[in-house]
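Undergrad: compute the structure for the input listed below.
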Amino acid sequence: MAVKGKGSGKAPPAVVLRTTDLAAEQPKKKDGRANNGNPSTYDVKVAELICSEIAVGKSLYKIAMEHECVPTLQTVYNWLRVHPEFSLMYTRAREDQQSFYVDQLIAISDDNSIPSDQKRVMVDTRKWLASKLNRNTYGDVNKTEVSGPNGAPIQTQQVASIDASSLDAHARDALKQALLAAKEQNK
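TA: Presented below is the predicted three-dimensional model:
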């Protein structure tokens, strides 16, 4: 056991952490080879497959790993930029995916075979995804309403405009002083 203050005097070796960016890392197929060589030309059938799988909760990364016909992630992202019909289908599939996650919440909550701590993580993940990816439907509502006293509507008043040229010198000076005082209070 090392005693505090004693030892070789050297600092402990630095720990190097390697992070993996899943979006940048290309998926490998089941047989271990890289997803290279697939045709990168747009294919409507492949686009429909991607969208149908996304709609039932799968990630694009997982779809590319499971289906030999799906091109690289970068190619799919390019299809989204270049083909408006695919972009629209993909957007609808992502919306359906959020509904799928919300539907799963009840099934997971009612499933007694899943341990409580695991169930909580599964439910919280799906709730978070749904609220972030589809804020209008599943997000928290933060609403600010401005009203008058006791919730009544705000009372507005019509204020007559003042034509300074029609005032005498004493009244113009009084108006100027009042406006300067109001300006100072608002600073």
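Undergrad: going forward, measure contacts and count neighbours with C-alpha atoms only.
TA: Noted.
Undergrad: can you pull out the helices in the protein?
TA: 44-55, 60-66, 73-82, 84-110, 116-133, 135-138, 169-185 (DSSP state H).
Undergrad: would you reformat those as CSV and include mean neighbour count?
TA: CSV is the format used below for the helices of the chain (neighbours: other Cα atoms under 10 Å):
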stretch, mean neighbour count
helix 44-55, 18
helix 60-66, 18
helix 73-82, 15
helix 84-110, 17
helix 116-133, 15
helix 135-138, 14
helix 169-185, 11
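Undergrad: so Leu73 makes contact with Lys62?
TA: No: in this structure, Leu73 is not within contact of Lys62 by Cα atoms under 8 Å, at 10.3 Å.
Undergrad: can you give me the distance of Gln74 to Ala64?
TA: 11 Å (Cα to Cα, to the nearest Å).
Undergrad: ditto for Arg120
TA: Counting by Cα to Cα, the gap from Arg120 to Ala64 is 29 Å.
Undergrad: also Arg135?
TA: From Arg135 to Ala64 the distance is 27 Å (Cα to Cα).
Undergrad: also Tyr101?
TA: Applying Cα to Cα to Tyr101 and Ala64 gives a distance of 20 Å.
Undergrad: go on, Lys183?
TA: 63 Å.
Undergrad: equivalent analysis for Arg172, please.
TA: Note on Arg172: its distance to Ala64, by Cα to Cα, is 77 Å.
Undergrad: then Ala174?
TA: 76 Å.
Undergrad: second input sequence below; structure requested for side-by-side comparison:
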Amino acid sequence: MGRGGDQRRGRNRSDDAELGAAVARAQEGDERAFAVAYRLVHPGLLAYVRGLVGADAEDVMSEAWLEIARDLARFRGDGAGFRGWSATIARHRAMDHLRRQRRRPRGVPLDQEALELPGGQDTAEAALEALATSWVLEVIATLPREQAEAVLLRVVAGLDGAAAGRVLGKRPGSVRTAAHRGLRRLAVRLTEEDS
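TA: Have a look, this model is predicted:
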């Protein structure tokens, strides 16, 4: 997992220059640039939020992106800073969602996916990717909450220790330690399952 995580963080660093430029253009009103920023950030954020709220992640991310778009003019920073800022907003929306769920009973949602037409992507590939993502999130969900969030932010969303620390309100060292412990637990579990 370490090597894949290194590649993911390395890719994010190279994407950060593109992201920073896109955010700057989006702040000037360039809608295409906002779409580039969304494309670079959304997949990692969605996976992070899915690890927090499960099946409601798309709804939570819709709220988060509305807030990100509304407050974009106030953002100051580079691409890496934007990743952390948007992860903080997504986390706040996820925590709000979890609080609302505790206050009111949950209804049975309409299966919206059954009503949608298939997209232009390879269905088999999309299904395998969804299963793999779902399985990984299920395994991460077995970790203690602090470790699970640290792993999701560091490995899945690709944030560095300092940015993940700002999102969680913790020191970077404690986030790195929690992520390390979580990854070590996952490695032990995967080794046990392979035996």
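Undergrad: got a TM-score for the two of them?
TA: With the length set by TM-score structural alignment, normalised by the length of the first structure, the two chains reach a TM-score of 0.27; 98 aligned residues with a Cα RMSD of 5.9 Å.
Undergrad: go ahead and flag the most central residue of the second structure.
TA: Nearest to the geometric centre of the second structure sits Leu45, at 2.3 Å (Cα atoms, centre = their mean).
Undergrad: what's the helix or strand for that residue?
TA: Assigning secondary structure by DSSP states H and E places Leu45 of the second structure in helix 31-53.
Undergrad: and for Arg70 of the second structure?
TA: For Arg70 of the second structure, the host element (DSSP H and E) is helix 57-71.
Undergrad: quick one on the thing from earlier: and the angle from the helix holding Leu45 of the second structure to helix 57-71?
TA: 140 degrees (axes from the mean of the first three to the mean of the last three Cα atoms, to 10 degrees).
Undergrad: buried residues, helix 31-53 of the second structure. List them.
TA: 33-34, 36-38, 40-42, 44-53 (16 or more other Cα atoms under 10 Å).
Undergrad: what's the answer for stretch 180-191 of the second structure, then?
TA: Result for stretch 180-191 of the second structure [16+ other Cα under 10 Å]: buried residues 180-183, 185-186.
Undergrad: now distance to Arg103 of the second structure too, for those, in CSV please.
TA: Below are those laid out as CSV (distance: Cα to Cα, whole Å):
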residue, distance to Arg103 of the second structure
His180, 34
Arg181, 33
Gly182, 30
Leu183, 33
Arg185, 33
Leu186, 33
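Undergrad: out of these, who's nearest Ala124 of the second structure?
TA: Closest approach to Ala124 of the second structure among those (Cα to Cα): Leu186, at 27.2 Å.
Undergrad: I'd guessed that closest one sits against Glu138; true?
TA: No: counting by Cα under 8 Å, Leu186 of the second structure stays clear of Glu138, with 11.2 Å between them.
Undergrad: buried sites along stretch 20-32 of the second structure?
TA: For stretch 20-32 of the second structure, by 16+ other Cα under 10 Å, it's 20-27.
Undergrad: helix, strand or coil for Gly173 of the second structure?
TA: helix (DSSP: H, G, I helix; E, B strand; the rest coil).
Undergrad: what's the closest non-adjacent residue to it?
TA: Gly161 (7.0 Å; Cα to Cα, 6 or more residues apart in numbering).
Undergrad: pretty sure the one you found contacts Leu168?
TA: No: using Cα under 8 Å as the test, Gly161 of the second structure is too far from Leu168 to be in contact (10.4 Å).
Undergrad: show me the contacts for Lys119 of the first structure.
TA: By Cα atoms under 8 Å, 6 or more residues apart in numbering, Lys119 of the first structure lies in contact with 108-109.
Undergrad: from Gln104 of the first structure, how far out is it?
TA: Taking Cα to Cα, one finds Lys119 of the first structure at 11 Å from Gln104 of the first structure.
Undergrad: same thing with Glu48 of the first structure?
TA: From Glu48 of the first structure to Gln104 of the first structure the distance is 23 Å (Cα to Cα).
Undergrad: can you check Ser131 of the first structure too?
TA: 14 Å.
Undergrad: do the same with Cys51 of the first structure
TA: 19 Å.
Undergrad: same question for Gln185 of the first structure.
TA: 56 Å.
Undergrad: mind telling me what element Ser14 of the second structure is part of?
TA: Going by DSSP H and E, Ser14 of the second structure is part of helix 2-27.
Undergrad: in terms of secondary structure, what does that helix contact?
TA: Secondary-structure packing of helix 2-27 of the second structure (3 or more Cα pairs under 8 Å, 6 or more residues apart in numbering; DSSP states H and E): helix 31-53, helix 79-103.
Undergrad: I am finished for the moment; much appreciated.
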